[in-house]
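Asks: dropping the sequence and predicted coords here.
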Amino acid sequence: MFCDHDDILLCDRCSLLNRIQIFDRIFQLLNAKANDFAGLNELCQSISPLLERYEFHFHICQYFNYFQHRSDPIANQYLNSYCPQKYQEYVAIELSDNCGRHDFYECIMGLFEYADPNLKIELRVRNYMELILNYLKYSADLLASQTLPEFLVDALHDKGQIASIWDFIGMASTLNIRIRSIYPFINGVRDERANKFNTAFRPRNDDNNNENEILVLWTNNLKLKECQMPWIPNTVVPLLKKHKSSIEVCFS
């Protein structure tokens, strides 16, 4: 359970915690059981009703807004030179400075309008719980190089990669929107990793009628001439179309 009282979801003391503290506490509980997948599943089942108390409304940007976004010149060079031409109607977005390197969740937050920096922990919690609670529906995915339990050990101990296939798989269902992964063909058209990661991830309960999607580009914070070959990405950034609009998403 969330606290030491096994018979209730939240005791009086825990009920005083704010939203940020609630999700931080859940993350700590998940972290403590990172090496015990059965324990993680049991924990997630017991605290999943808690997430229903925190309905989450936000907007996902679809179009580049010159007043809100900055273009990432290096990422755009990779996008325009080594990705299919159809993506040239998009702009790679520069995220807040972190030596030019960002993980998957910072990338997703870059698509939100007015995202609170503290949202990252909540997104991670929601995504990990989605994967754990629906493990049997995801376990047959052949794209992932790690099993889900292996991924969670690394992710919950903050030893994971900038982005994993599991992050994409879960987040599509967590946000209930298709996520398209775009990987530049810098190492040639036969690059196994590029062919593997150029794909779209659909929500678990997708009915194929919702064509909204968000795009994530694998890139590097260094120019190509400064990178060792074969080229590998060290960050991910969001892509936006070159017009202004947004779509609203809600999950609980």
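Replies: Right, received. Where do you want to start?
Asks: from now on I want contacts and neighbour counts done on CA atoms only, so please keep to that.
Replies: OK.
Asks: the host helix or strand of I26 packs against which elements?
Replies: Element membership for I26, per DSSP states H and E: helix 19-32. In terms of contacts (3 or more Cα pairs under 8 Å, 6 or more residues apart in numbering; DSSP states H and E), helix 19-32 is packed against helix 119-133.
Asks: which other helices and strands does the helix it packs on contact?
Replies: The helices and strands touching helix 119-133, judged by 3+ Cα pairs under 8 Å, 6+ apart, are helix 19-32, helix 37-51, helix 104-109, helix 165-174.
Asks: what packs against the third one?
Replies: The contact analysis (3+ Cα pairs under 8 Å, 6+ apart) places helix 104-109 against helix 119-133, strand 235-241.
Asks: recalculate using a threshold of 7 Å.
Replies: strand 235-241 (3 or more Cα pairs under 7 Å, 6 or more residues apart in numbering; DSSP states H and E).
Asks: put this next to the previous one:
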Amino acid sequence: MAATQGNPIIFYDVVDAQGGSWSSNTYKTRLTLNYKRIPYRVKYIPLCDIEPTLKELDVPPVFPNFPHYTLPMIADPSGEPDGKPTYVADSFKIAIYLDDKYPSPQYPFIIPPGARAIQHMWFTTYYPPLSALIVQLFYHLAPRIIDERSAEYWYRTRGDKYKPPSEEERVQRWGELREKFEALGKSLSFNDGTSEAGPFMMGERLSFIDFTLGGFFYFIQRVEGKESESLKEMMEWQGGRWGAFWKGIQDVESRSAQLA
């Protein structure tokens, strides 16, 4: 049974102090649900309550190392009247599950047929170094936008690892980040001037890789604010290539399949 407006998918997201979203990881799944037009409702969970919530639902640990329990997670409703939902955690696994359970043409593929290996290679090989730089530059800002209990939990469990970088470290990491985005942009430029030209990794065609990159921009905007100078600078890199990319991602966010 597919999710419906009367019986939608439940999407578990990490909440900020104002009752909204902020996580780059959960943003990937939000975009996936929107793009596939699958109806969903959001259940917001404070950072400090993720582990007890997932344990209460009998969801196994997502990762072998800390943090063992993370979001995003979805609960896909059962076709049986009293059946339990199917819980799926981890944004890449969720994307694969949704493509299998909600296939094209009714629901567009987020990972095109034959591209799972390439997308997985990106997610496990090329994405982590980018993510590490984003974390080193911006993750220390997260406590200022989350609730007090979660901020205390963050400092207790992550504070020693994610300290603000020194100015020298910040300049160095920022330069490294720009170099990586410039390398990505050069790869994207192979689509320029062709029938497949577009702002995304596959030209006009969106895929999960684009959502992983969009998550970075979203996270920076959330922790630094809408007037983020870092984000403004990134949008101007390579003649505005990443500005066009981010606009395309925001269009997916705005075409929400979320139910009130």
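Replies: Structure received. Remember, predicted model here, so these are calculated numbers, not experimental data.
Asks: please state their TM-score.
Replies: The TM-score (TM-score structural alignment, normalised by the length of structure 1) is 0.24; 108 aligned residues with a Cα RMSD of 6.4 Å.
Asks: E148 of structure 2 and G215 of structure 2, how far apart?
Replies: Relative to G215 of structure 2, E148 of structure 2 is positioned 24 Å away (criterion: Cα to Cα, to the nearest Å).
Asks: next one: Y127 of structure 2
Replies: Counting by Cα to Cα, the gap from Y127 of structure 2 to G215 of structure 2 is 11 Å.
Asks: and those two? which has more neighbours close in?
Replies: The neighbour count for Y127 of structure 2 versus G215, taken as other Cα atoms under 10 Å, is higher for G215 (23 against 15).
Asks: let me know the next secondary structure element after the helix or strand where that one lies.
Replies: Remark: G215 of structure 2 resides in helix 208-224, with elements defined by DSSP H and E. Next along the chain after helix 208-224 of structure 2, taking DSSP H and E as the criterion, comes helix 229-254.
Asks: rewinding a little: angle of the helix holding I26 of structure 1 against helix 37-51?
Replies: What separates the directions of helix 19-32 of structure 1 and helix 37-51 is an angle of 170 degrees, with axes from the mean of the first three to the mean of the last three Cα atoms, to 10 degrees.
Asks: can you list the buried residues in helix 19-32 of structure 1?
Replies: I22, F23, D24, R25, I26, F27, L29, L30, N31 (16 or more other Cα atoms under 10 Å).
Asks: dump those to JSON lines, plus distance to R124 of structure 1.
Replies: Below are the buried residues of helix 19-32 of structure 1 laid out as JSON lines (distance: Cα to Cα, whole Å):
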{"residue": "I22", "distance to R124 of structure 1": "13"}
{"residue": "F23", "distance to R124 of structure 1": "9"}
{"residue": "D24", "distance to R124 of structure 1": "10"}
{"residue": "R25", "distance to R124 of structure 1": "12"}
{"residue": "I26", "distance to R124 of structure 1": "10"}
{"residue": "F27", "distance to R124 of structure 1": "8"}
{"residue": "L29", "distance to R124 of structure 1": "13"}
{"residue": "L30", "distance to R124 of structure 1": "11"}
{"residue": "N31", "distance to R124 of structure 1": "11"}
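Asks: show me which of these is closest to A38 of structure 1.
Replies: Within the set of these, L30 lies nearest A38 of structure 1; the separation is 11.6 Å, counting by Cα to Cα.
Asks: in space, what's closest to the closest one - neighbours in sequence excluded?
Replies: Spatial nearest neighbour of L30 of structure 1, excluding adjacent residues (Cα to Cα, 6 or more residues apart in numbering): L40 at 6.5 Å.
Asks: same thing with L123 of structure 1?
Replies: For L123 of structure 1, ignoring the flanking residues on the chain, the nearest one in space by Cα to Cα, 6+ apart is Y105 at 7.2 Å.
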